[in-house]
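*Asks:* need a 3D model of the sequence below.
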Amino acid sequence: MGDNALPNRSFKEQRFWDEFLVARDGLPFEWYAQWSDLFPLLERHCGLNPQLSPLPAVLIPGCGNSELSSAMYDHGFTNITNIDFSRSVIMEMMRRNIRDRPMMFWKVMDMTEMQFSNDSFDYILDKGALDAVLGQADEDHASGKRFLSEVKRVLRPLGKYACITLAESHVIGLLLSTFRHGWQVAVYQVPIAQASSKLKPLLFAATKETTSNLSLISYNLSSDLHAQNIAAIEKENALRRRGPEFRDFEKLQPSRRSVLTLGGTFKAIVLDAKIGQAVTPDACAVFLVPKAKAHEWLYSSEEGQWQVVESAKAARLIMVYLETDCQTATELQNLLSPLVRELVPLDCDSGVPFLLPHDGVCKGTLLEEIDSPLTGTMLVEDVVSSDKKKAFFRRLFFKRNPNLIQSEALLTPTNGFRRVGSKKKNKHGKETAAQRRQNTTDEMKVDHSYLASPYHEGMVAGLSLIATKIESCVSSKEQIRVMIVGLGAGLLPMFLYKHFPFNSIEVVELDPVVADLAKRHFGFVEDDRMQLRLGDGLAAVDAIAKQEMEEQANSENTRHKLHILLIDADSSDPSNGLSCPPEEFLLETFLRSAKAALEPEGILVINVVSRAREPHIQADQRMCKIFSEVYSLQVDEDVNRVVFGLPQPSNLRDSTAIFNAGVLLKKVAGQFASWDKGPNVKDVLKKIKRIK
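*Replies:* I've put the predicted structure just below:
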């Protein structure tokens, strides 16, 4: 056998083998070893003996034109079935053997879809078949997996699968992971008589046991020739030796959630995906939870953790809670890999990725990081979009709620271009933090004609529900009073200020540091139409409600009620599942005050952000209890919704009426300012649903 005769193209194609047979003019081709090399090994380690009674039923898959089966037949093994998907090969081998070996069978068959019943054979002798069907490491291995699945199916209890293989890493890896529970496995070197051969094949011998025990793999290999294979076997044995506390994690158990400690230090939660969740079968991932995020609902509650599992699409997710945020991802992976290995399912035959929470944004320049006694640490960043347009945005984050972009503003060049070469620097030729902020401000400005946040678009488009009242007030020159609780970067107030003829927009913000950031970085302004009040939004709304009730008791006409009340505040305690608003704004006491503070034809708008379902359900129930009509707009899957409440019934009987109201809203706004970059009101209103 010459090594240069080995085929080197796609072994998976039937056409290739037909052409190969023609090219060799019918001469037999032996993969890896001759029968004389193999028989002593198979006899000693697989019990293959022609004296057995009855004679063992032997299957040779992917037989090709090898003389292996004819040599076995002549040795006394007459109950042999050969299969190959090449018809020309099978016809040639039948013609060659039918007279001298009449009891041997030859069948045209795909070895990945065998047409045999279960438990049909005592021995399956695979000489290069698995190597051929698997191909190269970077090829699709589905065919190889199907073949081994068929091997396990058609082999009888106590039957043996003998695989002669070159044992490349992807091949040995698949063999080790496939033959685990209920298989006794051993690996040996194949002695090659031809000293000139460069091939170093192995015998992988797997015996089908009658129990589902997990046994260690025995092997007899030269450490010089097979160091890589020995390492793979030892790694597999390390998994099989896992301690009693980890034995339960060898197999996936749908819906299992287990809390344990790794290495005496790291808290870990093992979650096996629930039945019906869209996951990659047998895929396992490690999800690292930074210390700063551990308290958040998504990682601290069971419901949130199951959502992470679904998002990761892992059959098993191992959530590891970190004790420090200072280590790099590489350091953490090196530290944790030996610890989580005990928790990886034995059937996981792919790599185990390490995942970290991320917001999917392209980070740019950090303009400022500032601490507030009320809000905590806040960051202002300039970022660039990852699309071809490369749009510039400015973002405000609260570290207490890092998964939520508090505000996002579109930046446009001042005077239509970015200045180049005019940056201010210190005496060392470098920018200080203050100079960097000033230089960025000089070059770019916030575009208040654009709303980058979808929920802001929804809040604005939802004002269509009172478009008739807004149009009536504009026509009669009646003052339209708006209150916004929660300033953020001031982008929602500034859009309303720029696009609507609202006479009085009052923004209530609890934190003066937030107010300062909005003015310095996001272009928020105060004048006779826009006022900023530093204080508690709950108290501000309650004051209007109480004043209204007092004036009604005194039979006086009130001029202080609101037409529009928007709640756009984030929660300082996301552990209860609510990111926005603070829970107090969804209680019945506040909702009653809000209704009392509104004109009969006014509207309450609340941005609700929660990964948990219960806060959304409660918000709807309470709104429906207090308000005459309630509408809901889904912004981000099941997480972000905008809820609208009308104090009295409207004339919006159907979707057509709501659509016409949207047209009216844009018409009124268009008389005041251009709507070129405003939200697509028509598309947003299609998503609004009336829930009462």
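*Asks:* when you work out contacts or count neighbours from here on, use the C-alpha atoms and nothing else.
*Replies:* Noted.
*Asks:* okay, now the closest residue to residue 263 other than its chain neighbours: neighbour count?
*Replies:* Excluding the flanking residues, the one nearest residue 263 by CA to CA, 6 or more residues apart in numbering is residue 339, at 6.5 Å. Around residue 339 there are 15 other residues, counting by other CA atoms under 10 Å.
*Asks:* for the helix or strand that contains residue 339, enumerate the helices and strands it packs against.
*Replies:* For residue 339, the host element (DSSP states H and E) is helix 329-340. Judged by 3 or more CA pairs under 8 Å, 6 or more residues apart in numbering; DSSP states H and E, helix 329-340 has no packing partners among the helices and strands.
*Asks:* so what touches the helix or strand that that helix is followed by?
*Replies:* Moving toward the C-terminus from helix 329-340, the next helix or strand (DSSP H and E) is strand 354-355. Contact with strand 354-355 is made by 285, 286, 287, 288, 333, as judged by CA atoms under 8 Å, 6 or more residues apart in numbering.
*Asks:* so what's the last one up against?
*Replies:* Contact criterion CA under 8 Å, 6+ apart gives residue 354 as the residues in contact with residue 333.
*Asks:* what do you get for residue 669?
*Replies:* By CA under 8 Å, 6+ apart, the contact set of residue 669 is 499, 500, 501, 675.
*Asks:* excluding sequence neighbours, find me the nearest residue to residue 536.
*Replies:* residue 510 is the one closest to residue 536 (CA to CA, 6+ apart), at 5.4 Å.
*Asks:* if I pick that neighbour, what's in contact with it?
*Replies:* 486, 534, 535, 536, 537.
*Asks:* pull the longest strand from this protein.
*Replies:* Longest strand in the chain, counting residues (DSSP state E): strand 598-610.
*Asks:* next one: it to chain centre, how far?
*Replies:* Put simply, strand 598-610 sits 34 Å off its chain's centre (CA atoms, centre = their mean, to the nearest Å).
*Asks:* which of the residues in it are buried?
*Replies:* Within strand 598-610, the residues scored as buried using 16 or more other CA atoms under 10 Å are 598, 599, 601, 602, 603, 604, 605, 606, 607, 608, 609, 610.
*Asks:* right, and the helix or strand after that strand?
*Replies:* Toward the C-terminus from strand 598-610 - assigned by DSSP H and E - lies helix 613-626.
*Asks:* how many other residues sit next to the residue lying closest to residue 582 once chain neighbours are set aside?
*Replies:* Nearest non-adjacent residue to residue 582, counting by CA to CA, 6+ apart: residue 571, 4.3 Å away. Residue 571 is flanked by 19 other residues according to other CA under 10 Å.
*Asks:* residue 571 belongs to a strand?
*Replies:* No - counting by DSSP: H, G, I helix; E, B strand; the rest coil, residue 571 is not part of a strand but coil.
*Asks:* one more, please, to line up against the first structure:
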Amino acid sequence: MAVSPELEGLRCIAPSRFVSFSFPNPLLRDASNPYWDCGGDGGGEFLRVAVLDSPHPVPPTPCTAAMLVPAGRHRDWIFSIRAGHLHLLLSSQFSRLILLGPELSAPSPRVISCAARPEPDPAHGRVLPLLLALCPSAAFRDNIIPDVPLLSFQDDLLGLAPVKVVAGPVVGEMIIEDVAVDCAPDPAELRRRLRFKRMPCLVQTQVRLACQSPHTSVTSLLEALEEGSGGSLLPQAGGSLVQPYLQAMVAGLAVIAPSIEKSIQSGVRPRCFCAGVGGGSLPMSIRVGLQFNVLGIEADSAVLDVARNYFGLVEDELLYIRVGDAIQMIQDSARQGEPDMNFSAVMVDLDSSDAMCGVSAPPLEMIHANVLLAARTILHHQGVLILNVIPPPSDGSFYKSLIDVLHQVFSEVYEIDVGNGENYVLIATVSPIVTSLTGNSGYFLTELRKLSGDFLEHIRKV
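*Replies:* From the prediction side, this is the model:
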């Protein structure tokens, strides 16, 4: 049988090579077929097979793994485009990752049930001959048949309903979607979230959704998602933060709590500069929950339209949003010495725009010493810089280097490990801290605990 040169090339690993093709469905009309409702009786006749090789150096005997795309989610950017596939590969530590799922033209339900498949997956045996054929030749070293595990994709979703896809001039395509989230041991919740196509595995914003009647069972939650298209689901903006890393960022304000408490008692509202707005969860919570005066900078006007129309962002005399490059604005403000740039906190929630590096934050240009010095310049003498950090999976030295440069520019550096294996929050102070970080007294700390959960107890000096 003739084999195309592209598939023939899969006999060896080629860094970052991506190949996708259609293949007769080995699971067709089989009880183990998770795609029985995609494309007619018994499921689609063909599967989409996507193969991606690691961008990193590979060992002499490369390891291959595969994943069945969760039923109904084959059009999700996580599984349908290279950027999502790359994140899955980098998370798996394999040299090659094969995705098997319905062809992208196959229909998806309006509301996708995200129930997990039982393990071990009985489909493994049916697709194993295909997986072995897609292993590089070096995997068969010493005439040993390699093990090709079938990985499972797990997240906290119980159900998902796409709301709208829009495009912005800076971030490109983005999707708004309503989801039912497993919050065990707490009750499940309905949330709205925002993702960018360039970084599909990174949730940019999440807010809770309020509905007209309480929903407790998974079935009723899915029904609420189905009915939500009629406008019965409303975002709860300005309340407690959903994403743990945002709670940790807010907790970083505890480092300068005495200064903020003194400002509040004197009748002067503390001021916060938010670099990156997204759906607006962070600036809204700081403005509503802590009564800060907030300036938010967002690079893409379309993102702000989404925040206003779908996530409840409301601007007023205490929350002002500008469109622009936040890093450039920090540098320009420091250079010009603008009198209104005297912030208690500069919070940076910006991710890298380079999808080939995997999910990472902040962008490299933010951590240059001259940019950090500019951020220090626009801070109050008792102010603090708070950074959301996702170290690039390809650079093990990034995090330590960032801490080193912060020590060069700022007086003290503190850290919060968010505990999700991904995010860290770094807190750098303009002046030395001479009082307890988490004392129980004061109005400000009382309100701060409502937004930050128990992260105040996890601040440590580095």
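*Asks:* TM value for the aligned chains?
*Replies:* Superposed pair, TM-score by TM-score structural alignment, normalised by the length of structure 2: 0.70. Supporting alignment: 382 aligned residues with a CA RMSD of 4.1 Å.
*Asks:* would you list the contacts of residue 669 of structure 1 in CSV and tack on distance to residue 472 of structure 1 and neighbour count?
*Replies:* Converted to CSV, those look like this (distance: CA to CA, whole Å; neighbours: other CA atoms under 10 Å):
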residue, distance to residue 472 of structure 1, neighbour count
499, 17, 20
500, 14, 19
501, 12, 21
675, 20, 17
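*Asks:* what segments of the stretch 151-300 of structure 1 are helices?
*Replies:* Taking DSSP state H, counting those that start in this stretch, the helices of the stretch 151-300 of structure 1 run over residues 169-178, 227-240, 297-300.
*Asks:* what lines up with residue 320 of structure 2 in structure 1?
*Replies:* Structural correspondence for residue 320 of structure 2 with respect to structure 1 (TM-score structural alignment): residue 531.
*Asks:* you'd agree that match is up against residue 509?
*Replies:* No - here residue 531 of structure 1 does not reach residue 509: they are 10.9 Å apart, not a contact under CA atoms under 8 Å.
*Asks:* of the two, who's got more company?
*Replies:* The neighbour count for residue 531 of structure 1 versus residue 509, taken as other CA under 10 Å, is higher for residue 509 (21 against 15).
*Asks:* map the more buried one across to structure 2 for me.
*Replies:* Matched across to structure 2, residue 509 of structure 1 falls on residue 298, judged by TM-score structural alignment.
*Asks:* one step back: could the contacts of residue 669 of structure 1 go into CSV alongside secondary structure and distance to residue 143 of structure 1?
*Replies:* Listed next are the contacts of residue 669 of structure 1 as CSV, based on DSSP: H, G, I helix; E, B strand; the rest coil; distance: CA to CA, whole Å:
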residue, secondary structure, distance to residue 143 of structure 1
499, helix, 62
500, coil, 64
501, coil, 68
675, coil, 57
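*Asks:* could you work out the most separated pair of the residues you listed?
*Replies:* Within the contacts of residue 669 of structure 1, 501 and 675 form the most distant pair, 13.2 Å apart (CA to CA).
*Asks:* thinking again about what came up before, out of the helices of the stretch 151-300 of structure 1, which is the most enclosed?
*Replies:* Per residue and on average, the most neighbours among the helices of the stretch 151-300 of structure 1 fall to helix 297-300, with a mean of 20 (mean count of other CA atoms under 10 Å).
*Asks:* which elements pack onto that one?
*Replies:* helix 302-312.
*Asks:* got the contact list for the very next helix or strand once past the helix it packs on?
*Replies:* On the C-terminal side of helix 302-312 of structure 1, the closest following helix or strand by DSSP H and E is strand 314-321. For strand 314-321 of structure 1, contacts defined as CA under 8 Å, 6+ apart pick out 252, 266-273, 279-291, 294, 309, 340, 343, 345.
*Asks:* please name the nearest non-neighbouring residue to the residue positioned nearest the centre of structure 2.
*Replies:* Centroid-nearest residue in structure 2, with CA atoms, centre = their mean: residue 202, separated by 2.3 Å. On the basis of CA to CA, 6+ apart, the spatially nearest residue to residue 202 of structure 2 that is not a chain neighbour turns out to be residue 195, at 6.4 Å.
*Asks:* need the counterpart of the one you found in structure 1.
*Replies:* Aligned counterpart of residue 195 of structure 2 in structure 1: residue 397 (TM-score structural alignment).
*Asks:* so who does that match touch?
*Replies:* Contacts of residue 397 of structure 1 (CA under 8 Å, 6+ apart): 378, 379, 380, 404, 405, 406, 407.
*Asks:* circling back to that earlier point, the contacts of strand 354-355 of structure 1, buried ones only, as a ChimeraX selection?
*Replies:* Buried members of those, defined by 16+ other CA under 10 Å, are picked up in ChimeraX with:
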select :285,286,287,288,333
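*Asks:* now the contacts of strand 354-355 of structure 1 as TSV including distance to residue 634 of structure 1?
*Replies:* Shown next, in TSV, are the contacts of strand 354-355 of structure 1 (distance: CA to CA, whole Å):
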residue	distance to residue 634 of structure 1
285	30
286	31
287	28
288	30
333	38
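*Asks:* what is the nearest of the contacts of strand 354-355 of structure 1 to residue 245 of structure 1?
*Replies:* Closest approach between the contacts of strand 354-355 of structure 1 and residue 245 of structure 1, by CA to CA: residue 286, at 19.0 Å.
*Asks:* OK, contacts around that closest one?
*Replies:* Going by CA under 8 Å, 6+ apart, the list of residues near residue 286 of structure 1 reads 317, 318, 319, 320, 340, 352, 353, 354, 355.
*Asks:* go with 7 Å
*Replies:* Counting by CA atoms under 7 Å, 6 or more residues apart in numbering, residue 286 of structure 1 touches 317, 318, 319, 352, 353, 354, 355.
*Asks:* distance of the equivalent of it over in structure 2 relative to residue 81 of structure 2?
*Replies:* Correspondence of residue 286 of structure 1 to structure 2, assessed by TM-score structural alignment: residue 66. Note on residue 66 of structure 2: its distance to residue 81 of structure 2, by CA to CA, to the nearest Å, is 16 Å.
*Asks:* again with residue 280 of structure 2
*Replies:* Residue 280 of structure 2 is 27 Å from residue 81 of structure 2, where distance means CA to CA.
*Asks:* between those two, point out the one with more neighbours.
*Replies:* Comparing residue 280 of structure 2 with residue 81 by other CA under 10 Å, the one with more neighbours is residue 280, at 28 against 17.
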